[in-house]
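Participant: based on what follows, work out the 3D shape:
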Amino acid sequence: MCGPDPWSQIIGRLSAHWHETASAVHQASGRRKRRSRTVVAHAALRVPTIRSIEWQTDTTLLVSWSDATRGSYLDQTWRAGYARVRGICALSGMSVKRGDVVFRPFHRGAAPPSNALDMILASVLTRYSERQLVLP
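Facilitator: Below is the predicted model of the structure:
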């Protein structure tokens, strides 16, 4: 078996997600802007499950994504871009700042997908050298 132990990966992701969320809530509670608290609260409630990520090009991914309340997408195209607003990385739970390089669901037409505002930090994806990432 080559690569990290799956159990260690799970514990690491859960720990990192909890610490990032707690830090974001703590930072938001110290500010007077109501919008900041709302963004963090909604992001903490919607925890999607990402099953696999496959690189298509240097700027596009195929993501298998699901959420208990917003549905699921199998092999959804996500494109690289810059974060327009603050948020939470759907893969790592890390906070996303405006201007960070992220991947977002690509869509055309009037009706965006239910996960249109979700983001994955590009810096998180560069940690993985494989062309296809299958998650537990």
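Participant: only C-alpha atoms for contact and neighbour calcs from this point on.
Facilitator: OK.
Participant: do a quick rundown of the strands in the protein.
Facilitator: In the chain, the strands defined using DSSP state E lie at 49-55, 60-67, 71-82, 87-88, 95-96, 101-105, 120-121, 132-134.
Participant: out of these, nearest to residue 9?
Facilitator: Proximity of the strands of the chain to residue 9 was assessed by CA to CA; the nearest stretch is strand 132-134, lying at 12.3 Å.
Participant: also this sequence, please, to line up against the first:
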Amino acid sequence: MLVSRIDPWSQTIRLLSSGFRRANVDAGTQLVPERATSCGFEATPDTSHLPHLKVSLIERTTSLTVTIAWRDSTSCFYGAQVWRVANAKVSGTCVLSGQRIRRGNRIFHPQRSKPSPVNARAMILESALNALEPLQISPI
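Facilitator: Down below sits the predicted model:
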């Protein structure tokens, strides 16, 4: 008898994730992101290991802060989370674009709070947000 090595819960989450389709039902088949947007500036991460994550820019509140909707079916939901601009302290991956982040790059990260948010280590490149909605500087 063959025993499946795939975690049933992970497989269920992958199959139910919206915005993804399966070309074949093989266990080795990769999920392929579809590039459709619904409302606002919704984006599906390019990293195939996060098919359950949806990140949306709600608004640019100031030049240093943005409000983000974070929907992760496996861990948390934040409907209106404030993110602040900073220089990346560690390398990582942009959850919005999938681009590599290097230490020192300008990024947005969730505002610190007590207790820390589940997505406290997440980062979005400032350039990825600017590509969605450029910062509007109003004349004085």
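Participant: mean neighbour count and distance to residue 21 of structure 1 added to the strands of structure 1, as TSV?
Facilitator: As requested, the strands of structure 1 are exported to TSV (neighbours: other CA atoms under 10 Å; distance: least, CA to CA, whole Å):
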stretch	mean neighbour count	distance to residue 21 of structure 1
strand 49-55	18	16
strand 60-67	19	18
strand 71-82	17	21
strand 87-88	24	9
strand 95-96	20	8
strand 101-105	22	18
strand 120-121	26	15
strand 132-134	14	24
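Participant: figure out which of the ones you listed is closest to residue 6 of structure 1.
Facilitator: Of all the strands of structure 1, strand 132-134 sits nearest to residue 6 of structure 1, with 11.2 Å by CA to CA.
Participant: on that earlier part again, CSV please, covering the strands of structure 1 and showing distance to residue 28 of structure 1.
Facilitator: Written out in CSV, the entries for those read as follows (distance: least, CA to CA, whole Å):
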stretch, distance to residue 28 of structure 1
strand 49-55, 25
strand 60-67, 25
strand 71-82, 22
strand 87-88, 12
strand 95-96, 12
strand 101-105, 22
strand 120-121, 21
strand 132-134, 33
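Participant: what's the closest of these to residue 8 of structure 1?
Facilitator: Of all the strands of structure 1, strand 132-134 sits nearest to residue 8 of structure 1, with 15.4 Å by CA to CA.
Participant: got a list of contacts for the closest one?
Facilitator: 51-55 (CA atoms under 8 Å, 6 or more residues apart in numbering).
Participant: one more: stretch 43-53 of structure 1?
Facilitator: When contacts are defined by CA under 8 Å, 6+ apart, stretch 43-53 of structure 1 is touched by residues 21, 61-68, 87-88, 90-91, 132-136.
Participant: same question for stretch 115-126 of structure 2.
Facilitator: By CA under 8 Å, 6+ apart, the surrounding residues in contact with stretch 115-126 of structure 2 are 75-76, 85, 92-97, 101, 105-112.
Participant: centre-most residue in structure 1?
Facilitator: The geometric centre of structure 1, computed from its C-alpha atoms, lies nearest to residue 90 (CA atoms, centre = their mean), at 1.8 Å.
Participant: map that residue onto structure 2.
Facilitator: By TM-score structural alignment, residue 90 of structure 1 lines up with residue 95 in structure 2.
Participant: residues contacting that match?
Facilitator: With contacts taken as CA under 8 Å, 6+ apart, residue 95 of structure 2 has the following neighbours: 45-47, 55, 122-124.
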